[in-house]
Each structure stands twice: as structure tokens, then as C-alpha cells.
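Engineer: This is a predicted model, with the sequence first.
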Amino acid sequence: MGKALMIQGTSSGAGKSLLALALCRIFSNLGYDVVTFKSQNMSLNSAPSIEGGEISRAQYLQALACKKKPSVKFNPILLKPEGGMRSQVVFMGKPIGSVSAKEYMLSKKEELFSKAMKVLDELLEKHDIVVIEGAGSPVEINLKDYDIANMRVAKHAKAKVILVTDIDRGGSFASIVGTMELLSEEERKLVMGFIFNKFRGDASLLKPGLDYLEQRYGKKVLGVIPYTEHKIPEEDSLTEFPKVKGELHIQIVKLPHISNFTDFEPLHWANGIDYVSNAEEIKGDVIIVPGSKNTVEDLLWMRENGIEDAILEAHKDGAFVIGVCGGFQMLGKKIIDEVESKRGKINGVGLLETKTFFARTKRTNHLKAQILWKPLGGMVVEGYEIRMGRSTSERHFSVIHEINGRPTFEYDGAIGERAFGTYLHGIFHNFDFTERFLNMLRAEKGLEPISVGRWSLEEEIERFAKIVEKSIDVDYILGKLGL
């Protein structure tokens, strides 16, 4: 029977996802058969699994850190907020309905939790270590009785719990004490120790506080992780959207239901990007409409707030406009939606000669494609799709020649006048594509070409894991697990 190690946090954004990722890689490098698990995640950043279903991007990345192919078993329940206090419920990778928060609490949660625990039991039977990630805080008084992602999971798995806190925010000692005091005596016994995350400075200065925690609770402070710059995509719950302008002014529309915004991180690292949410801000050289969990509602939001007209005006003045997934659908001529928003026929922005209808089945696949758009024609790119929309076009952006490793031939996206749309999430993570695209636009402005720094996600995971390994007591953790 495998051992369960659970990472819980004093708050959202404490660093649970990245600490779990680092531990997955540390244990994997030591030769253990490791997998990740999160019973329930609420996120609009998702990715395809090996089974073709949809899981949170956090568990996708943790699976890679385990040196495993991402599986729906690692994130059985995924909630995708739709607005209006409703969420799409994805179970074992497949959408099973849309419910209000109250409906979920009363009719779905216990049934799905029971099924998720059977998945966890299976993982524990087959692997040496299961690194389990919690959600938010385990002691929110108004939510604790309904919580199926923290201590109920730890009790079921007999997990050793590490409590992590973000010291960069301040108040980390108080947050640990507050969390421990609000846990029941049974729950406190499950806590192995504490980790302080994102510390800037000399860790020896923390000694009085660390000693206090160890004396008060008889729990070890397992380490202090330094504040570390990295390029591993973060969980989306508390992410701050950057506003960093570069020589080329790239703007991304911050839609109410924006999804998979990690698509654009390479643009930020290469140039700087600016997320905008009102019409007066629209004046970039490049304007990107990103993915959306509710395409039609976000299109109508842009229309009502004048953002659609501002995009069209900027396009007339020479701005290059791009749509990714839901954004691609919005930029077309027409959307027919009797599934997601159930609003029927809606006119699109009209920059692309496309028509989209929504099917009831979701496509979740890894893709390899060849660009057909002349300025970058012939380039091979990789990405993934998560969509219910099906679009037709006469001028295609790319041709997909591989789906989940299997040869195929089907068209993707559309080309317009100084505009293109694509279903390929992650297209800008193809650094050759991004470099050539940016330099094409820089040349138009008389700017010198730039080189987009190449890096690999694998190298970033390994680098971050080594920093964490040096900062925490791994031997003590393994000892407590009986390994």
C-alpha cells in the first residue's frame, strides 16, 4: 500500500500547487513511483489527459513532475465557473452538467466525493507515494462542513499533512497559528509540519517564530523556501494579470470568463503584455481575445461595454487582432449556441470569415499542426484543444496532422486581414513561432528584432524542485511516511 502525503495551505495562493509539484519531482528523482491527486479543483485553466478527458492544469503539470502521463485519475472533480454562481462539473474528464453552488452542495458533492475516494484508493494501491494537493484553506468556518478537498481527504487516506504558508504576503505566523487552532484535535494530529514559502531575506531571522511554532504544537518547521522566479504556470485563483508594456504594445482582453490565460505567458516574458477590461484602454499594436468558459456571454459583454467597437476601430488603424479558442469563435461572423449559453444565433465581431456552432461533446486533444498563414507558413507547432465549438472557414490558419500522436488531416482556425484565429491553446509556447511573429510586427514599426529566450518546462520543473529540495528536510518527510 502506498503512502499519502498531503499539502494543505493557510490560504489560497499559499503555494500548494508548486510545492506539490516540487515534491512529486523530488520523490520521483529518488526512485519512488509517485503520482499526484486533487479530489476537487476549481479552475478555468485546464489541459487534456491521456484518456482524452479534461483535468486542471495544476494536476497536469504535477503529473509531468511525477514523470507520468496526465490522467483524469489525478483530478477526478473539476469545477469550471460559468458565472451567475454556476459551474460546469467535470468528473473523470467528462462534463456531467452545470449546477449552482447550492445544487452542487446538496445533490452532487457527496456522491462525487465517494467516487473520488475510490480513485484515490486505487492510486494508493498501485504507487509508492501519492502527493495530494488540498484546496484553499482547510479551516474556513462557513465551508468546513462541506469541504471535500482537505481534511476529509487526509483522514480517508491516512495522509501526513504539510501546512504551507506564503510569508511574502505577511501574517504567515498568525495564519499558521489560526489554522492550527481551528483544526480539530484529530486533524491537528495529521499535521506533520510547516513550510514557509516565498521568503525574501535571511531565513535565520525567522528563528524566534519557528521555535515558537515547534514548541507550541510539537510540529517541525520543515523548511523555508526562498522567493523564486520561475516559468511554471501558476494556478489561476489569485493570479494577478500583468500590465507590463513593451516596445510592441500587446493587449489581451480580460474577459469575465477568461480561461487558459497561461497561453500568453511567453509574450509577457518576450515583450510585456497589458490586460485590458474597458474600451478606453484598447489601443495596442496587437489585440488578443483569449479563451472563454462562456463564449457568447463574453462576446455580449464586449459588445455592451464598447470593447468590440474599440477592437474594430483599432483594427482599422492597423492593429493586429488574434483570437484563441473562444476568442477565435468571437472574431468570426456568426455563432450558433444552443448548448453553452443557449442563446441561439449571435453575430460575431466579423473580422474572420467563420461560422461556429456548439456541439454537446467536448474535444480535448493534444495537437501538432502546420501553419498555412503565409508569413509563417510551413512552421510546425504543437498545442492542445479544449472546446465544444466547431468552426468552418475558407481560409484556414493551420492544418492539424497529428491528434494525440495519431496521424490525421483536418483544418484549424482562420485567417483574415491582419487577423487570425486558432483553437490551438499554447501556440505561443512554440518559441520559433512567437519570435517570428513578434519580429514581423516589430519590423513594421522599425524596431530591432528580438530573440525569444528558449526554455523547457521540464528544465523549469527540475530547477524549481532542486531549490525546494535544498530548502526543506526531505529525509524527515520520508521518515514520517515510513520510507
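Structural biologist: Looks like it arrived, so ask away.

Engineer: all contacts plus neighbour counts: C-alpha atoms, from now on.
Structural biologist: Noted.

Engineer: I'd like to know which elements the longest helix anywhere in the chain is packed against.
Structural biologist: Secondary structure of the chain per DSSP state H: the longest helix is helix 109-126. Counting contacts by 3 or more CA pairs under 8 Å, 6 or more residues apart in numbering; DSSP states H and E, helix 109-126 packs against helix 151-157.

Engineer: and here's the other structure:
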Amino acid sequence: MAKNIMIQGTMSNAGKSLLTAGLLRVFAQDGYRVAPFKSQNMALNSYITAEGLEMGRAQVVQAEAAGIEPSVRMNPILLKPVSDVGSQVIVCGEVRGNMPAAEYFRYKQKLVPVIMEAYRELEKDRDIIVIEGAGSPAEINLKTHDIVNMGLAKMVDAPVLLAGDIDRGGVFAQLYGTVELLEPQERERVKGLIINKFRGDRGILEPGIAMLEEKCRLPVVGVMPWISVDIEDEDSLTERFYRKGTAGEVKAAVIRLPHISNFTDFNPLETVEGLEVVYVSSVKELGEPDLILLPGTKNTMGDLRWLRQSGLETAVLKCAAKGVPVFGICGGYQMLGESLCDPCGVEYGGQMQGMGLLPVQTVFEEQKVRTRVHGTVSGLTGFYQGLSGSSFTGYEIHMGTSRTIGAAASGTGGSGSDKCGREFGQVSDFSRIRLAVSGSGAGPVKADGCVCRNAAGTYVHGIFENNEFTNRFLRLIYRRKGLSFEDSRHMDIEEYKRRQYDQLADAVRENLNINEIYRMVGI
């Protein structure tokens, strides 16, 4: 049986995910076999495991910090919002369907056996499991049949560290108020408090810390400073959308769609020296970019309608007409096509005209595509010709099938076009390739995406995490502006992540009482 500890917060964005990742990194550095666990995550940023199952990216990041392969056992329930009052419910990596919030609230208690089975399987080969809560344990309207905060802590008998966000102000009231609103048996589980995201002289805090410890009868196990580490954060609360960095030689504009998902696809570009990556939601913010990126979305048709109403579609088309490269991933790729058809009512039903930059038709289907892929870009001409020959790995998560107009009816992408469409690359399904290794043949190959003049699209998430592909891509963008691009500007993404996780672990060791936390864990 693994030992455990749980990080809960006084509110959303109190820093639970980052603290969890930091503790996992510290424990792993100290030689322990560790794993993250979050029973229920609500996020639009998701990931496909090696088994072809879907989970939240926050636990993927924590698995990376722990140095292990992500597994849906780390996040057995994922809720992907499809509206203000409803979500797609994913259980153990498989879609269970869409549910209004009230229906899910009644249904979730049935998922307790699923949660416990995932946890028990996970702890079989682990020494320590670091568990992340959600929101606040003092949301008294949601405490009935809780499965993610104190309810889960009770189920797995976990000690709790409670974190508060001082950057938003009122951290003492946050922590004291949360503790006071807990039931006596819940309060007993809280073993320590953490003040998170502090900027300034810690000495100024000491009188407040002393009073907080006296009133709560709990130790403050550390004050975590605001640290500049580049690690993925919760998608709905990310500050990336609001960052105003210094202007670079080249400006890449990511369209900030209302239901944007997997915007982490563009994180690797933010590591490039001289490349300014901005998230825009208005024509004024778009300005005159050197590259336009259309991200994934949980609601392609609805977000395309917003793009149209906001004037951004017209602005993007004007940029494209001037030769500005436009690149779409997943839902962004679907928008760039000629039409979107939803005969089964997966999104809004009916049919919509696309942006018309790619000769592609998308039909939404009830079956979700979930797969890991790898392949090689081939057969491109024109602006994107320099990408031909680059290899890549990634994953697909989408509800639609896209075919180039005039292509064969079978397969994603197709093999021909009656316009200027060309397949983006030859993609091999990872799971099928793996099966083919022990059998015969090289495995089935399909075409993915489409390229037409300066517009391109693909279903492959994570494509910019491939160094060869990204360096070639950036050379094209820089060359168009009359600039040269050296590969040294773009750091190896895996090495970059390792450095960030190690910096986080250093900060955790320096600012939290690790010996006291080990005592709480029982080690």
C-alpha cells in the first residue's frame, strides 16, 4: 500500500497543480516511486495515452515531473465543458456522453468504485501518491457525495495540505475561513497550511503566520514564492492568455477561441528566442502578425460562428490573402475547410460554411477518434515544401472526419483533390504500428491534414514538440520575413521541460519544510 498526501486549495488557481508537480519531483529525486492522482478533473486540455485513452493534461504534466508514463488511472474522470451548464463525461479514458451539471451531480456517486479501482491499481507499484483536489473543500453546496476533495481524502485515508493564494489578497482569511467551514472530522485531516505565490519580504508575513497558526491550530509548512517556471497550468485559469511580453522579430498570433482546447500545442513556440507568441480575441489585438495559429476547440461550429461575428474571420482571411501563413490544429484545421456538416447533432446540427482556405469537408460523427500517431511529412510543394521529410509524433482527439474535396471516400485526409489540396503528411497509427511489430508488414498508413498555398491544417496535437519539424517550420516563417533562423534559438523541448521541473523542485525544497511533509506522509 502506497503512502499518500493530498494538496487541496482555498480556491481554484491556488496553485495545487504546481505544488503537486513540485512534490512529485522532489520525492522522485529522493528515490521514491511516485505518481499523481486526481479523481476528477475539469479541463479542455487533454491527452491520449499509449493505450489510446483520454485524460487531463494536468496529470500528464505531473507524471512527467515524476518521470513516469501517464496513465488514465491518474485521472479516472475527466469533464470537458461543452456549455456553461454541461460537460462531456469521460470515465477511464472513454466517453460516457454529455451531461448537464445537475445530472452529473446526481450521477457522480456511482463513479466511486471506478475511482477506488483506479487508485488501488495505481498504488500497487508506487511508494507515494500525491493527490490533487479541485476548487475548494469548503464549497458547501457541493460537499454532498464529494469525490474529489475531503470525500476522496477519507476514501484513501490521506493527510491534507491546504494551500492559499496570497497573490490575490486575503490569504489569511482564505485559509482560516476554509478550515473553519470544514466538518470536525475533515479538519482533523488537515495537517498543515501553505501560503503560495508570495512576492516580497517573508519577514513581513511572520506576525500574520503566527496568528494564523494560533487560530487554526495548524503549522504553516512553508511560504512558496512566485516562481518563474514555465510549466503547463490549468487551462481555464492560465495566465498565458494575458501575458504581454516584449515584441519579437516575428509575431505569432494564436486565436483565443471561446472553447479553446489543447492550446498547450503552442507552448514549445514560446521557448523560441525572438518569437513573440500572443493570444488574441479581437481584430485590434491581431494587428499584423507573421503567423496565425488556429487551435483546437471543444465546439468547432460555435467557435467558428464567434470568429465570424467578431470580425476575426475576415481579418484572418485578409492576412492570408497577403501571404501570411495560417496553421490550424484539430478544430482549427476543421474551420479552415470549405464546409462542416453535423448530421448527428454532435455539436449544433446542420451545416456551416468554413473559412474556405483549405479544400476540405468535415463531417462530425458520434464516435470520438483517440489515437497516438507518428509519421513523416511528405509530398508538399510551395510555401510548406521545406517541411517534407520531417518526422513527428503526437496524438489525435476529435469527433469529425475530414476529407479533401474530390478525394476517396475512405480514410482521413484522402489521397487527392480537385483544388490545390495536398495531404499534410503520411501518418501511421501508433497502436496499429505497435501491433505490426510482432506481426508482419509495416502497419496501415493514412493521410492527415491538408496544405493549400500558405494555409495548412492537421489533426496532430503535440506536433510542435517535435524539434525537427518545429525548426523547419520556423525557418519557413522567418525566411518569409527576410530573416534567418538558427536551430539554437529553439531549445530541445524535453530538455527544457526537465530544467523547469528541476527548478520547481529546487524552489519546493528551499521554501517548504520537506522533512515535516515526509513525516505527514509517514516516511
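Structural biologist: On my side now, so go ahead. In this text the structure is predicted, and so the values were computed from the model without any measurement.

Engineer: Next, the TM-score between them, please.
Structural biologist: Laid over one another, the chains give 0.94 as their TM-score (TM-score structural alignment, normalised by the length of structure 1), with 482 aligned residues with a CA RMSD of 2.1 Å.

Engineer: if we can go back for a sec, after superposing, tell me the mean distance of the following helix or strand past the longest helix of structure 1 to structure 2.
Structural biologist: Next along the chain after helix 109-126 of structure 1, taking DSSP states H and E as the criterion, comes strand 129-133. Strand 129-133 of structure 1, aligned to structure 2 and superposed, deviates on average by 1.2 Å (mean CA distance after the TM-score superposition for structure 1).

Engineer: Tell me the counterpart residues of strand 129-133 of structure 1 in structure 2, please.
Structural biologist: Alignment note (TM-score structural alignment): strand 129-133 of structure 1 is matched to residues 128-132 of structure 2.

Engineer: K466 of structure 1 sits in which helix or strand?
Structural biologist: Per DSSP H and E: helix 457-471 holds K466 of structure 1.

Engineer: roughly how far out does that helix sit from the chain middle?
Structural biologist: In terms of CA atoms, centre = their mean, to the nearest Å, the centre of helix 457-471 of structure 1 is set 19 Å apart from its chain centre.

Engineer: about what we covered before: which other residues reach the match of strand 129-133 of structure 1?
Structural biologist: The contact list for stretch 128-132 of structure 2 (CA atoms under 8 Å, 6 or more residues apart in numbering) reads 2-8, 16-17, 20, 23-24, 27, 32-38, 123.

Engineer: Wait, a helix at K368 of structure 1?
Structural biologist: No. Applying DSSP: H, G, I helix; E, B strand; the rest coil, one finds K368 of structure 1 to be strand, outside a helix.

Engineer: That one and W455 of structure 1, how far apart?
Structural biologist: From K368 of structure 1 across to W455 of structure 1, the span is 19 Å (CA to CA, to the nearest Å).

Engineer: ok, the two, which is more surrounded?
Structural biologist: K368 (22 against 11; other CA atoms under 10 Å).

Engineer: what residue of structure 2 matches up with the more buried one?
Structural biologist: In structure 2, K368 of structure 1 lands on H374 (TM-score structural alignment).

Engineer: Touching, its match and F430? I think so.
Structural biologist: Yes. Between H374 of structure 2 and F430 there is a contact at 6.2 Å, judged by CA atoms under 8 Å.

Engineer: what do those two both touch?
Structural biologist: Joint contacts of H374 of structure 2 and F430 (CA under 8 Å, 6+ apart) do not exist.

Engineer: what's near enough to touch K38 of structure 1?
Structural biologist: K38 of structure 1 neighbours (CA under 8 Å, 6+ apart): 59, 74-76, 132-134, 149.

Engineer: go on, E347 of structure 2?
Structural biologist: Taking CA under 8 Å, 6+ apart as the test, what E347 of structure 2 contacts is 299-302, 364.

Engineer: Taking those, please make a PyMOL selection of just the buried ones.
Structural biologist: Buried subset of the contacts of E347 of structure 2, written as a PyMOL selection, criterion 16 or more other CA atoms under 10 Å:
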select buried, resi 299+300+301+302+364
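
Engineer: Quick one: the contacts of E347 of structure 2 as CSV, columns for distance to V278 of structure 2 too.
Structural biologist: Formatted as CSV, the contacts of E347 of structure 2 follow (distance: CA to CA, whole Å):
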residue, distance to V278 of structure 2
N299, 22
T300, 21
M301, 23
G302, 22
F364, 30
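
Engineer: farthest-separated two in the contacts of E347 of structure 2?
Structural biologist: Greatest spacing in those, by CA to CA: G302 and F364 (13.3 Å).

Engineer: Not counting the longest helix of structure 1 itself, show me its contacts.
Structural biologist: 1-4, 35, 37, 39, 73, 76-77, 91, 130, 148, 153, 156-157.

Engineer: Give me the mean deviation of it from structure 2.
Structural biologist: With mean CA distance after the TM-score superposition for structure 1, helix 109-126 of structure 1 averages 2.8 Å from its match.

Engineer: ranges for the helices of the stretch 151-300 of structure 1?
Structural biologist: For the stretch 151-300 of structure 1, the helices defined by DSSP state H, counting those that start in this stretch cover 151-157, 172-182, 185-190, 207-217, 265-270, 295-304.

Engineer: Which part of structure 2 matches stretch 317-331 of structure 1?
Structural biologist: Using TM-score structural alignment, stretch 317-331 of structure 1 pairs with 322-336 in structure 2.

Engineer: From the chain's centroid, how far away is the matching stretch?
Structural biologist: That offset, for stretch 322-336 of structure 2, works out to 20 Å (CA atoms, centre = their mean).

Engineer: and the end-to-end length of it?
Structural biologist: 16 Å.

Engineer: Name the residues of it that are buried.
Structural biologist: 323-336.

Engineer: Repeat that for stretch 72-88 of structure 1.
Structural biologist: 72-82, 86-88.

Engineer: ok, how many other residues are close to G482 of structure 1?
Structural biologist: By other CA under 10 Å, neighbour count at G482 of structure 1 equals 8.

Engineer: wait, what's in contact with it?
Structural biologist: Counting by CA under 8 Å, 6+ apart, G482 of structure 1 has no contacts.

Engineer: aligned partner of it in structure 2?
Structural biologist: Counting by TM-score structural alignment, the partner of G482 of structure 1 is G522.
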